[in-house]
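> Task: produce atomic coordinates for the following.
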Amino acid sequence: MEIEKLSPYVRVAIDSILDPSWTLEERVIWDYELLYLMEGELLVTVEDEVLHGQAGDFFFFKPGQRHAIRIVGESRIRQPHIHFDLTERPDSREVGVSFKPLAQMNAKERGWFRENELNDRLYFIPTRFRPADPLPLEKSLFEVIREFAAKPPFYELRLKSAMLAILAHIMREHYWGSAMKSGGQLERLSEVRAYLDDNAHRGVQLDELAERFHVSKFHLIHLFKKGFQMTPIQYHQKIRIEKAKTMIQYTYLSIQEIADQLGYSTIHAFSRAFKANAGCSPSGYRDATSG
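Predicted coordinates for the structure are as follows:
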């Protein structure tokens, strides 16, 4: 999958409230569906595997994947959900939402199946997952539903951006969850990153991080590289240089003043760090990005 070319097309986005008599017979869909079980309980059968869904669970159905849904108990079900293509295609507006098994589809309908591009290990999204913090995902999901219903000016752009936020959130959490085997590592990693972000205005040493977060330097480097493919100090240097780029391009501060605000001991130390990360000197970057 060429992730930089993703441009999602939202086919349906709705907040469904269902009574206990509702069922979804086995079907296959042409696109992707993200379903959030906000209230109630479901039995979801996916390719003959039965999953017991409870409030807070998300389900992700892929193109061509057989699935059926049945309500458990007598409580109402609330399941906001979205049908979408990963990338808008010439026939995206023609294709609807399937409620048929494969055997009942005609030749044209069988040609509507999208390729499942989320089988790669890096981008894989499981059929059922439960986020550690569902609120950001829930917020983006309801943004899509509101935009789809109201269709204000330029809603298509908001739909695409919100869908990209949803996909990034799910993929990142699944990647971190797979990489962090021991309990508490993801939380610790998030705390370290937040600390580095909050201290972009000064230098931070590995000893300081190890003492603050009660972990050995070796383990901290190992953990951080799993999550971000770089060491904590490399990450910190990167965000400091990104902040410097913004200041160089969008303020009239001198290079010396920028170096001082970012906590570099000398302008020469700042220039060396900037060139190592950006490939040019701070003054060269200002010349290249000005007017």
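> rest of the way, CA atoms for contacts and neighbours
Noted.
> Report how many residues lie close to Ile255.
18 (other Cα atoms under 10 Å).
> got it, and Glu109?
Quick note: Glu109 (other Cα under 10 Å) scores 14 neighbours.
> Assign it to helix, strand or coil.
Recorded secondary structure, Glu109: helix (DSSP: H, G, I helix; E, B strand; the rest coil).
> I'd like to know how far it sits from His169.
Computed with Cα to Cα, to the nearest Å, the distance linking Glu109 and His169 is 32 Å.
> Please apply the same query to His52.
23 Å.
> So between the two, which is more surrounded?
His169 (17 against 14).
> so that one touches Leu137, yeah?
Yes - at 7.0 Å, His169 counts as touching Leu137 under the criterion of Cα atoms under 8 Å.
> So which residues of the stretch 101-250 of the chain form helices?
107-110, 135-150, 155-179, 185-198, 206-212, 217-228, 232-250 (DSSP state H, counting those that start in this stretch).
> nearest to Phe84, of the ones you listed?
Nearest to Phe84, of all the helices of the stretch 101-250 of the chain, is helix 155-179, at 8.9 Å by Cα to Cα.
> and the closest one, what other elements does it pack with?
Here helix 155-179 touches strand 9-18, helix 135-150, helix 217-228, going by 3 or more Cα pairs under 8 Å, 6 or more residues apart in numbering; DSSP states H and E.
> Can you tell me what sits against stretch 53-63?
28-44, 67, 113-116, 125-131, 134 (Cα atoms under 8 Å, 6 or more residues apart in numbering).
> How about stretch 78-89?
Contacts for stretch 78-89 (Cα under 8 Å, 6+ apart): 5-18, 31-40, 92, 97, 114, 141-142, 145.
> These, buried ones only, as a ChimeraX selection?
To isolate the buried ones among those in ChimeraX, judged by 16 or more other Cα atoms under 10 Å, type:
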select :7,8,9,10,11,12,13,14,15,31,32,33,34,35,36,37,38,39,40,92,114,141,142,145
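> Another sequence for comparison is provided below:
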Amino acid sequence: MNHIHPLSMVSPYIRIAHDFHTADNMRIGPTRIVDHALHYFKEGEGEYMVGTRRMIIRPGSLFLIRPAVTFSFSANPGTRFHMYNLHFDLIEQNDSASVPSPYPKQGEPQRSPLPYSLPDDLQMPAAGLPSSIPLIETATYEQLFLRILQRFGQTNTIALLQSKSAMLELLALLWRQTENQNASDSSEGAYERDLAQAVSYIHSRLHESITLDDVARAAQMSKSHLLKCFRHVYRLSPIKYVMKQRIERAKIELLYTNKPIKTIADETGFASIHSFYHSFQREVGTSPGAYRSLVHSSATAEVE
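A predicted model of the protein is given here:
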């Protein structure tokens, strides 16, 4: 008898999409939820615990919480977080819309049965997702989250389908990056930490000039070894990766802010607005202004 894998039936129900700044010294838990959560820390540092596993929160950290799994997190003293939060059922169920909050109040009955849970890397070492996901393409993740946030709460068919589509893209991104990480662990895991340092360096300095020498120094690798390892894991050279992340960051700014195009060019590390226009046109196929107008007009049409 053939069994259908639950992941082939995925049709996410998004319960919460939340972009918010916390108060100073924020602390959550220990607690449990009745759905899945993705906690992305855009800014801030602190400590996160899933079960008995203690992890460090840094800008760009992403944590996946499963139903009924105990977790907690806290900001470092005197600091706060800027978070992107998603709560969702992986497969929409009969009770999905009737669960008002993922946090059951004391004395309330637990959701039963709990929804299908994403496999973790302990259950499925070759195919599961870890609780702390090594997010590399932070700009791409942020763009997908903001696409979901923009449509969250809309009940028209187009918006619902686009939200589900963006959520599926986001999950596919997490699986792809986890598989790449697993491949590097099994083949040449010795350079994993060095590459993580290189990527962290890139993302923290997208607004500055970045050279191959700079990235190699941050990774403590020779340029030739860095190129080989980087291409093996990310299928791009470090400099092309920098360009991709700058363009993705610029697309977010064009879509979700009213900043002047010159300001966006400066903040994403382009030497001049002319360089920005040329690179954007080459990578996206249209100018920054045309991209902003096209996306905004599409969003307006969806609302109408």
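> Can you calculate the TM-score here?
Remark: TM-score between the superposed chains equals 0.59 [TM-score structural alignment, normalised by the length of structure 1]; 190 aligned residues with a Cα RMSD of 2.4 Å.
> would JSON lines of the helices of the stretch 101-250 of structure 1 with distance to Trp22 of structure 1 be doable?
Formatted as JSON lines, the helices of the stretch 101-250 of structure 1 follow (distance: least, Cα to Cα, whole Å):
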{"stretch": "helix 107-110", "distance to Trp22 of structure 1": "25"}
{"stretch": "helix 135-150", "distance to Trp22 of structure 1": "22"}
{"stretch": "helix 155-179", "distance to Trp22 of structure 1": "27"}
{"stretch": "helix 185-198", "distance to Trp22 of structure 1": "38"}
{"stretch": "helix 206-212", "distance to Trp22 of structure 1": "53"}
{"stretch": "helix 217-228", "distance to Trp22 of structure 1": "42"}
{"stretch": "helix 232-250", "distance to Trp22 of structure 1": "50"}
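> which helices and strands sit right next to the helix or strand Asp266 of structure 2 falls within?
Assigned by DSSP states H and E, Asp266 of structure 2 belongs to helix 261-267. If you count contacts as 3+ Cα pairs under 8 Å, 6+ apart, helix 261-267 of structure 2 packs onto helix 238-256, helix 273-284.
> 6 Å instead, please
With contacts taken as 3 or more Cα pairs under 6 Å, 6 or more residues apart in numbering; DSSP states H and E, helix 261-267 of structure 2 sits against helix 273-284.
> what range in structure 1 matches the helix it packs on?
Aligning helix 273-284 of structure 2 against structure 1 (TM-score structural alignment) gives no matching residues.
> name the helices or strands packed onto that helix?
By 3+ Cα pairs under 6 Å, 6+ apart, helix 273-284 of structure 2 packs against helix 261-267.
> which residue ranges form the strands in the stretch 1-150 of structure 1?
Assignment of strands within the stretch 1-150 of structure 1 using DSSP state E, counting those that start in this stretch yields the ranges 9-18, 23-27, 32-36, 41-46, 49-54, 58-61, 67-72, 77-85, 128-129.
> overlap in contacts of His169 and Leu137 of structure 1?
Common neighbours of His169 of structure 1 and Leu137, using Cα atoms under 6 Å, 6 or more residues apart in numbering, do not exist here.
> Tell me, how many residues neighbour the counterpart of Asn180 of structure 2 in structure 1?
Asn180 of structure 2 maps onto Trp176 in structure 1, with residues paired by TM-score structural alignment. Around Trp176 of structure 1 there are 16 other residues, counting by other Cα under 10 Å.
> Of the strands of the stretch 1-150 of structure 1, give the one that comes closest to Gln249 of structure 1.
Among these, strand 9-18 comes nearest to Gln249 of structure 1, with 34.1 Å by Cα to Cα.
> Please work out which residues of structure 2 line up with the closest one.
Counting by TM-score structural alignment, strand 9-18 of structure 1 corresponds to 13-22 in structure 2.
> Identify all contacting residues around the matching stretch.
80-89, 92, 149.
> and the two most separated of those residues?
Arg80 and Glu92 (33.3 Å).
> From the neighbour counts alone, determine which of those two ranks first.
More neighbours surround Arg80 than the other of Arg80 of structure 2 and Glu92, with 20 against 17 (other Cα under 10 Å).
> What does Leu157 of structure 1 correspond to in structure 2?
Using TM-score structural alignment, Leu157 of structure 1 pairs with Leu161 in structure 2.
> Number of residues surrounding that match?
Neighbours of Leu161 of structure 2 using other Cα under 10 Å come to 15.
> measure it to Ile65 of structure 2 for me?
24 Å.
> repeat for Ser96 of structure 2
17 Å.
> go on, Ser74 of structure 2?
15 Å.
> do Glu267 of structure 2 as well
Glu267 of structure 2 is 33 Å from Ile65 of structure 2, by Cα to Cα.
> Neighbour count: these two, which is higher?
Neighbour tally, Glu267 of structure 2 and Ile65, criterion other Cα under 10 Å: the higher count belongs to Ile65, 23 against 17.
> quick one: what's aligned to the more buried one in structure 1?
For Ile65 of structure 2, the residue aligned by TM-score structural alignment is Phe61.
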